Structures are given as C-alpha cells and as structure tokens.
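> Show me how the following folds:
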Amino acid sequence: MIRFLLTIAFLTILQCQQVFAQDEQLSKKQMIYDIDCLVEKINYSHPNPYYYRNKEEWTHYLDSLKKELPENLSPFGFWRQIDKILVFMNDAHTRSYPTQFYKKYVKEGGLFFPFSIENKKGSYGVKKNYSDQTAIDSISRIVAVNGIPIEKVVQTLKLQSSKELDFLDEKYVTASFPYYLWRVYDWTAPYAIDFLDKNGKTDRMEVQGVLSTALAEKKSEAKEETCMFTILNDSTALLTIKDFDSEKRSYFKKFYKTSFKKIEKLKIKNIIIDVRNHDGGDARYGEDLGRYFADKPFRTSSKTLWKVTPEFKKNFSAMYIPKIMRWAKFTYGINKHTKAIWSTKDNELAVVEHKLIKPKKSSLKHKRNVFVLIDNYTFSAGSMFAAMVKDYQLGTLVGQPTANLSSFYADPMMWYALPYSKFTFQVSTSLDVRPSGIIDTESILPDIEIEDNEDALQKTMELIQQKR
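This next block holds a predicted model:
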C-alpha cells in the first residue's frame, strides 16, 4: 500500500504550522540564525539529542550544511535543509512537515511522478503505475531519472526520510516515490527515464506527471472505524486496530469489552489482532487491550525518561490533567508520571519505572491462541504493543519488522516556531524503553516473517488451519 496519501492526510491535521510568504527569499544570515535556534530548542527539550549522533558529528554536519547554503533560498528550499537536519538526528518523532507547500502545490494543479518503485534483488523496477501511460509497464529495470542514476536518487531521498533504520527509509522512499521526489527535488514533468526493457535493451522515455488525485487509493464512502471486530470462522476472530489515538480511551475500552464478550460467548479459540499500518498514539490503550488476552503480568515499557522543563510541565498538565483539577497540586502526586515529573528539578530527567500490569481474571480462564499482525508501518505505540507481546510471549507476531526501534524517543509534545522562516517543528520529550529493559538498535521483529508479496492475515489463517 502506498504511504503517500496516508502521510499527507496526517500532515493536513497539523494546522498549527504557520504559513510563511512562499515567494519571499530567505537570506543566508536568516537561515543560519534559524538553524541555530532549531538546535538550541532541541538541546533544551530533548532527553538526549546526541543519542544517535554524537556532538562532534552534529557540529561537523551543521558547519558543512551552513557553509553550503546559498546567499538566498526559497522558503521550501530552506525547509528541505531543516528537514535534512532533523532526519540526520535520526529520531522519528522529532520532525517538521511540508504541509503548507504541499497544499499550495496541489491547489495550483502541481504534477507528481507517475509511478512508485521497488528494489528487486539490488535493482529498481516499477512497483505501481498511477498513470494511463502504458509504456511505463515495459520498464524492466530503471537506470536513471532525469540523468541521475536511480541508486543515487534513492540515497538522496533517504536523507530526508525520517525513519530510524535504513531498511525502513528504503521502504518508505520506494513505496512513496512520487511524494519523496516532490519533497526533495525541484523537478517538473516531463521526467526522463533511462531503463532496460523486458529484453534487456537500453532505452529512454519521457513520462508525464499525474495529479495528486491519481495517487489516492479509492476509499469507501462509509467511514472506516478505528477499531473493527470480525468473525472469520467458528474458531477465529479478528480485531483490527488502526491507532491508539483518534478516539477517546473510553471508545477503545468499550470496543475491547464488547469484542471479548463475543469471543467468550462464541468460545473463540484463535484471536488475531491486526496492527498493520498502525499510526501510534497512547500506549495505555494497548495495555487496556493486553489485559484481555495476557496469561501473565506484563507492561508496554520497562521505564520512561522524561525531559522536564517548565514548558514541558505546562504542556503535560494540559494534556493529561483535567483543567478543573490543575489548581490542586496534591493531585499531581497520584499518577506515577506526574509524581516523577513534578518532583524532578527543571532541565533534568524524570524516570518512571513501570510496574507489571495484571491481566483480567477472565483472560486466565481459557487458553487461546493469539496472533498479532505487524508490518513496516506499525509505528510508535503500535510498535510498543508488539514489543509487549514479543517480550512476554503473549502471542505470535506475524508479518514484517515494525517502524520503530525497540526503544525509542517519543511524545513530541514540544512545538516551536523558527524566528525568520516561521517553520514549526516538534521535539521528542521522552525515551520509552522496551518491556525487557533492553535498549538495542533493531525494531520489533516478527516471529514469522513474510515477504512483501505475502499477506500476513492469510499466512496466519494457514497457520491456524495447520494446528487443527
């Protein structure tokens, strides 16, 4: 599934981004000042900005980038430099968005590259053709785009893909190739493609661009629910959960309760929980779900480290403490997070050790087979849910590695605007350590890994059939 429109749908929600006059040039002096402010705010708010890159690497990278800046640059051109800095940091939750530029480009009828690509055993071919240009289907291997070798194009795009691991950057860049080409290059249609055809003959063609609507997947007119429950057969139920964010916690709790009542009533033995394409959210919603199928105490993370600043306290209380209760300071000691945060000195790290959560008694009565479907787009709190299942052996993970490191910086609650460009960016304020307490450099790996052309649900149904 192409991630292009899903990415943009998320970006359009972020209305807080201030709009800069898009034709007004920024001077080199203004850009350097904004870059210095960006780094200052990250250092101020982030628990450990030098975790993925040490300070020397940061300094060298920033010095080189500043020297290479032209005397003047368009706002979008400068945003690309800001984006490269945040991607270099390698923290998927500290980021900025090109929302204003994308919306303007689409509104003016801007065209996008007409196909996505895929890596086929070290060479790149066409993944999906979004145009009516049938000649594109004759491409066997892409050699170059606009005279630049395809390998170099992909490497350049990956410099502005904000995933934490190289294979994830590769996945996102190739699947959303039209979006990333627009995001990184100032190219306009037609595009020159050097390629090998089905017979291995070298050739060149020009391809026209397509409107953003051509890249959109056809949606059902009915609104898709965040959570869906489906009976697949007399012994198997499917719970599909798209995120832990777009509804209130009470919505999720009600869904879990209703679903497991049906599971009990129908004596379902196999439970499949689908968190593919999961956009993340509040990890507590995953804990609420875990209580219904866990056969032992569990937790979604072993500990959380928060960077405490006065501004962070204000944002945290606004998000998690009811307004009517914020005057009562004694209530800040009830919750483990607020207790740790408000007892920590400003500009230091608050550490929250997470206790094990007990499963519901009903989950211990009947032994069930639990399968959790994951993929390269299972992000943030969705990835934490997968880690919980993995580390406590609460079920079998089927699919592909998740879209986060197993322990990662998260909770981007601090938003800042740069002085001259007015670009906004968000900074991670916490470190979530996976349930096992291990901090490694891998994402959550499935117990049963499938290929790109396989379907995790179908694979799981085959596994269930084999166990009968």
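> Could you use CA atoms for every contact and neighbour count after this?
Will do.
> Off-centre distance for the host helix or strand of Val153?
Assigned by DSSP states H and E, Val153 belongs to helix 150-158. With C-alpha atoms, centre = their mean, to the nearest Å as the basis, helix 150-158 stands 20 Å off its chain's centre.
> ok, residues contacting that helix?
Residues from elsewhere that reach helix 150-158 (C-alpha atoms under 8 Å, 6 or more residues apart in numbering): 124, 142-145, 169-170, 173-174, 180-181, 184.
> What about those, which are in helices?
Here DSSP state H is the test, and the contacts of helix 150-158 give 169-170, 173-174, 180-181, 184 as lying in helices.
> Pull the most distant pair out of those residues.
The distance between the two most remote of the ones in helices among the contacts of helix 150-158 (C-alpha to C-alpha) is 14.9 Å, for Glu170 and Val184.
> what's the distance between Lys257 and Ile231?
Noted for Lys257: a distance of 16 Å to Ile231, by C-alpha to C-alpha, to the nearest Å.
> again, but for Glu311
47 Å.
> and the two? which has more neighbours close in?
Neighbour count, other C-alpha atoms under 10 Å: between Glu311 and Ile231, Ile231 has more, with 15 against 12.
> so where does the more buried one fall, helix or strand?
Ile231 belongs to strand 227-233, assigned by DSSP H and E.
> I have a second one here; can you model it like the first so I can compare?
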Amino acid sequence: MRNTLVKNLGTTLKVAVAACIVMIISYVVYQAIHLKLWSGNAQTGIKELSKKEKIEDFEYLTRYVKDIYPYSDAIVQYKRLDDLRSLEKEYIDRAGETSNNTEFFQLVYEYSQRLRQGDGHIGVYFGTNRPSNNNYVHYYFNDIPKSTYYKTDYWGQEAAKFQWYAFSDADVVYKDGKYILNEEYAFPDLTLPAGTIIVGIDGMQTDEYVNTLQNKTRLQVDADLNKNFVTTLFSIRPSTGFDYWTVDFQTKDGEVFTRKVKALNAAEDAGNGLASFQYPNMVCKEIDEDTGYIKIFTFDRQSIREDNQIIQDFMQASHGKYKKLILDVRGNTGGELEYWGENIIRPLLKESKSFVQYSAIRKKFFEQMGIRYPIYRRVMKNDLLQKDLYHIDKVEKTVLPGFSEQDWDIFKITKTFTPHNSFPFNGKVYILTDRDTFSAADSFAVAAKRTQLGQVVGTYTGGSGSAFIAPVDIALPHSQMMLRMNVELTLDEEVQPNQILGTAPDVALQASTFPTTNPNSLEVHDLVQDPWIDWVIHH
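Below you'll find the model as predicted:
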C-alpha cells in the first residue's frame, strides 16, 4: 500500500508540474500575441488624442507614480521640492486642457523632469533614444507591444516643436553656494569683473529661482551646504515671454546692478571635462616613476575586453614600480558594473572583500509584474543580481527604519569580489570623482570605498547607481508615449538615498563647486598641471 501511495504521489506531482508548464507556456504565447512580438515595422504616427484619452494617460502615469515610483518622500526630504503626489489632480486637469498632441507631449515631458529629481535615468523616449526594436524579452518584461517602440519617432517630431532650452554667453560657475562670473562680462554701459555674484534672477533670489526649475531640469544637491543647485544657471528659457533674463549682479564691493542677459537660441554643452571623442575610452599614462594614471571615459559594455587588455598591458609593463595609481572617472557617465568589477576591482585586490548594499522597492511593483518578474530574473542580460557576473553572494529581505513593511520590500545585497588577473601593484589607489560621475561609475565609487580599494578624491558623485534592478520602461495607454523609469531606491550605510545625494568622497577637493577642474589634455605636461592630480602626487 505504501508503494502505491508513493507511486500515486509521484504521478500527482508530475501532473502538477506539467500543468504549471502548460500554464506558463500558454501565458507566454498569449503575451506574445498580445504584444505582437513578431509584427513588422509598425506605423509611427499617432492621431490627435481626445481630452478623455489625455486625461486617462495622465491618470495612468500619476497612479504609477503613487504606487511604484520610490522617490517622492526623498525628494521632499532631501531636496525640499514639491511632493509629486500632491500635484496629481493639477496635472490630470492640465492634461485635459491641452489643445493638441504637441502641448500634451510638453506636459508629459515637464512631469518627467519632476520625476528626474529622484533619479537621472528617468525620462521620455523620443526619436533615436528608444531601446532596441528587436529585443523581444524587453517587450515581454515591460508588457509593451512592439509597435509602441516605433511611436517614439512621432514623439521625437513633437519634441522638436518646442524650445525650452537656451543659454547665455556669460561664463558662470557655482562656487561655495553662490553663482559667480568666472570671467568679466560686458554690457553696453557696464563691464562686470570676474567674481561678481548673481544674487537674483527675474525678481527672485537666485536660490529661489533655481528651485522653480524643478519641472524643467534636474537639480543637484549640495550635501555640504544642504541646498539645491543647477549645473548650468542660464539654461532654461525665461518664462516671462521675453528673450532675456533680468539679472541682479553684486560686485565685490557690495554694489548691485540689474541688467538684462540675452537668452541665446542654441543649447550649449555645459561640459565639466575633456571631450571623450578625442580619445580612446581608456587612456593610460605614466605621470612619473612613482605614479601611474588611467583615465576611463565610460564603463561601456563594448569596451570591456579591449580595455581589459589595455590596462593589463600597462600595469604589467610597470613591473610593480608604481607607488600610486590614479583612476580618473571624472565625467564617466556609467555603463556596466561588469566593466569595473573585472577590469579594475578584482585585479587590484589582494584578498577577497565583501560589502553590503540596501535597496528599497515598493511592493506594488512586484504585484504589477506578476509572473513576468521571475522570468526577467532568468533571461535579462542586465539583471543586476546575476550571481557570477556581479559577484552576488546573497540577497536577503530585511527591514529598515522609515520604510513600512506593508508598502516596501527591502533587500540586503551582499557582494564579494575575489582577486583575479592581479596587477603587479602594491601602492595606494586614488579614484577621482566629480558631479558627472554617474550611474555605474557612481556604483564603482561605492565599491571602491567599501572594499577599501583606495581613496575616493574630489566631489560627491552624480549618484544614480543601482544595486537590485536596472531601469524599466512603461508606456501610456493611448498616446503610447514611453518613459524610462527607475523603481529602486538605493541606500547607503546611513540609509540615505544614493540616487539623490550621490557618493561622498573620502577627501573633498573643490567642495560645493561646479564645474570643477580637469586637465586641458591627457598629455603628461597637462596632467601634472591639474590641481587634483597634483594633490595626489604630493600626498
């Protein structure tokens, strides 16, 4: 009888497993049909949306923000900006008042800039910045029909119709919490000297004016002075309807002059460094007999193998003579965590090192994903929890103060890096970071600090490093407008939001300053003139 029970139980289990497999296959086939994964190139046009459709699109978007977007509280707490949830009705009403698709696009774009106050990855897809049209798993995971990806071409045409952005020919820098003329600036009746402070714009104090830009551009947090700042002060066309800003200048002797600064039509690259197109992705130089220097512009996936060979050749040729190694990731906007894990961290470590990161994600994200979430974890190439690729030891659920267990899932992620392809190097490592050190480059700064690889020198990074999941895509139901969203709040050791504050340096150089210094070129004679590199050489 016992054998019969075991046999029946085995048969039941087999039937149950087979049923689950059939259900999963049926669901995948249904989704494939629903998303039209094998359809050809779809029409790119969009009809003029009705008032009802525009309202329903914004209801969908604001509901997503309310349920899943993880930064609303942090934006209020750390940036002291508007709570997006309190603006829900205002934006839904305004959506219904837009007179055409162009105005509707502008409103969605404006709302997306508010979302970007939480994370710099967030934004509207339009034109050529869309994801790959041939990534079927991407469609499936994001529950977006393939045809929707082609609609970004239409919204790109709409984006070209409005001009928010402008620039000024005044050379303005942010320094010690103030916006200062970096060079003298001439008006027909007055020449203002370098060092003149901009104390007001369009009838507002400068800091007040900066905060009004929260729906137009991403604001940075100056954590040292506990205030927001903008990297390019004159970048948003005046809302007054004029082609100029009315600016109050204060000279060093305390005199205040009010003048009109013309808003020029073409956008200017704010730039905080070298033009990467002038160089390969990685440049290695010997500063002197004791100091090696490596500049890395991006952690791009396509450069991993080539750059690995470059850095290995450079370090092996040094035969261990360097006492200092400078890793310059100023201006590095990110890419792949694998790049720095395999090319830098592991070859420099002398022993295994572990560190912990925390990630907070709203429970409704997982509820919305359903069965698509475990499928994503198994097949997506950019899954940040791939054990071997990203050196994940374990992922555990935990709790943290300030996060309701009813609303949030908190994950404790432990990573362990072991030495591999070691460099002949026993000196000190210095990592140079600035506000343009972003995304995966910010994650590198975090890993370097927590593995005690070396000292991070410079300014806070630009943040936005992720630990649990890469950004996802959503699409509005009627306009089919696509947005890139980040659903993860990455937290540092003090349970503060990395995406908003960035990673603090171990040694601060030019704190509360933007742009900071960069060498004029990557030739040794220019590198040694750079104040940050000079600091490393003499410490």
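> Overlay them and tell me the TM-score.
The TM-score (TM-score structural alignment, normalised by the length of structure 1) is 0.70; 422 aligned residues with a C-alpha RMSD of 4.8 Å.
> Same list, the contacts of helix 150-158 of structure 1, but as TSV with distance to Thr460 of structure 1 please.
What follows is these, written out as TSV (distance: C-alpha to C-alpha, whole Å):
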residue	distance to Thr460 of structure 1
Tyr124	30
Ile142	35
Val143	38
Ala144	39
Val145	39
Asp169	27
Glu170	26
Val173	28
Thr174	27
Tyr180	33
Leu181	36
Val184	39
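> Does the aligned partner of Ile439 of structure 1 in structure 2 belong to a helix, a strand or coil?
Using TM-score structural alignment, the partner of Ile439 of structure 1 in structure 2 is Val495. In three-state terms, and counting by DSSP: H, G, I helix; E, B strand; the rest coil, Val495 of structure 2 is coil.
> residues near Val495 of structure 2, how many?
Neighbours of Val495 of structure 2 (other C-alpha under 10 Å): 14.
> do the one 4 residues further on as well
Using other C-alpha under 10 Å, Gln499 of structure 2 has 29 neighbouring residues.
> which residues touch the closest residue to it other than its chain neighbours?
Using C-alpha to C-alpha, 6 or more residues apart in numbering and skipping residues adjacent in sequence, the residue nearest Gln499 of structure 2 is Ser464, 3.9 Å away. For Ser464 of structure 2, the contact set (C-alpha under 8 Å, 6+ apart) comprises 119-121, 438-440, 442, 498-500, 502.
> With Lys397 of structure 2 instead?
Applying C-alpha under 8 Å, 6+ apart, we find Lys397 of structure 2 in contact with 409-412.
> Where does it sit: helix, strand or coil?
strand.
> Next, the residue most central in space within structure 1: secondary structure please.
For structure 1, Phe379 is the residue whose C-alpha lies nearest the centre (C-alpha atoms, centre = their mean; 4.8 Å). Recorded secondary structure, Phe379 of structure 1: coil (three-state DSSP).
> what about the helices in the stretch 101-250 of structure 2?
Counting by DSSP state H, counting those that start in this stretch, the stretch 101-250 of structure 2 has helices at residues 101-115, 136-142, 146-150, 152-159, 206-211.
> what comes up buried for the strand holding Ile231 of structure 1?
Of the residues in strand 227-233 of structure 1, 227, 229 count as buried by neighbour count, 16 or more other C-alpha atoms under 10 Å.
> compared with structure 1, how much does the strand or helix carrying Asp442 of structure 2 deviate?
Asp442 of structure 2 belongs to helix 440-450 when elements are defined using DSSP H and E. In the superposition against structure 1, helix 440-450 of structure 2 averages 1.3 Å from its aligned positions (mean C-alpha distance after the TM-score superposition for structure 1).
> Would you mind pulling the contact partners of that helix?
The contact list for helix 440-450 of structure 2, computed with C-alpha under 8 Å, 6+ apart, reads 298-299, 329, 332-337, 340, 345, 354-355, 431, 433, 454-456, 461-466, 502-503.
> could you give me the residues in structure 1 that that helix aligns onto?
With TM-score structural alignment as the criterion, helix 440-450 of structure 2 aligns to 381-391.
> is it true that Gly273 of structure 2 touches Phe514?
No - counting by C-alpha atoms under 8 Å, Gly273 of structure 2 does not reach Phe514; the two are 11.0 Å apart.
> Between those two, which is the more surrounded one?
A count of neighbours by other C-alpha under 10 Å puts Phe514 above the other of Gly273 of structure 2 and Phe514, at 23 against 18.
> can you tell me the helix or strand for the residue nearest to Asn421 of structure 2 when sequence neighbours are not counted?
Spatial nearest neighbour of Asn421 of structure 2, chain neighbours left out: Pro347 (5.2 Å); criterion: C-alpha to C-alpha, 6+ apart. If you go by DSSP H and E, Pro347 of structure 2 is part of helix 346-348.
> Work out the gap between whichever helix or strand comes after that helix and the centre of the chain.
Using DSSP H and E, the helix or strand that follows helix 346-348 of structure 2 towards the C-terminus is strand 353-362. Chain-centre distance of strand 353-362 of structure 2: 17 Å, with C-alpha atoms, centre = their mean.
> Specify the angle between strand 353-362 of structure 2 and helix 440-450 in degrees.
Using axes from the mean of the first three to the mean of the last three C-alpha atoms, to 10 degrees, the inter-axis angle of strand 353-362 of structure 2 relative to helix 440-450 is 130 degrees.
> quick one: Leu445 of structure 1 from Asp411 of structure 1, how far?
Distance from Leu445 of structure 1 to Asp411 of structure 1, by C-alpha to C-alpha: 23 Å.
> now do Val275 of structure 1
Counting by C-alpha to C-alpha, the separation of Val275 of structure 1 from Asp411 of structure 1 is 20 Å.
> Those two - which one has more neighbours?
Just comparing Val275 of structure 1 and Asp411: by other C-alpha under 10 Å the higher neighbour count belongs to Val275, 25 against 19.
> is it true that that one touches Ser380?
No - the criterion here is C-alpha under 8 Å, and Val275 of structure 1 misses it with Ser380 at 11.3 Å.
> Who are the contact partners of Tyr180 of structure 1?
With contacts defined as C-alpha under 8 Å, 6+ apart, Tyr180 of structure 1 is in contact with 157, 173.
> mind running it again at 10 Å?
Residues near Tyr180 of structure 1 by C-alpha atoms under 10 Å, 6 or more residues apart in numbering: 4, 112-113, 154, 156-158, 160-161, 172-174.
> same deal with Asp132 of structure 1?
By C-alpha under 10 Å, 6+ apart, the residues touching Asp132 of structure 1 are 114, 208, 210, 214.
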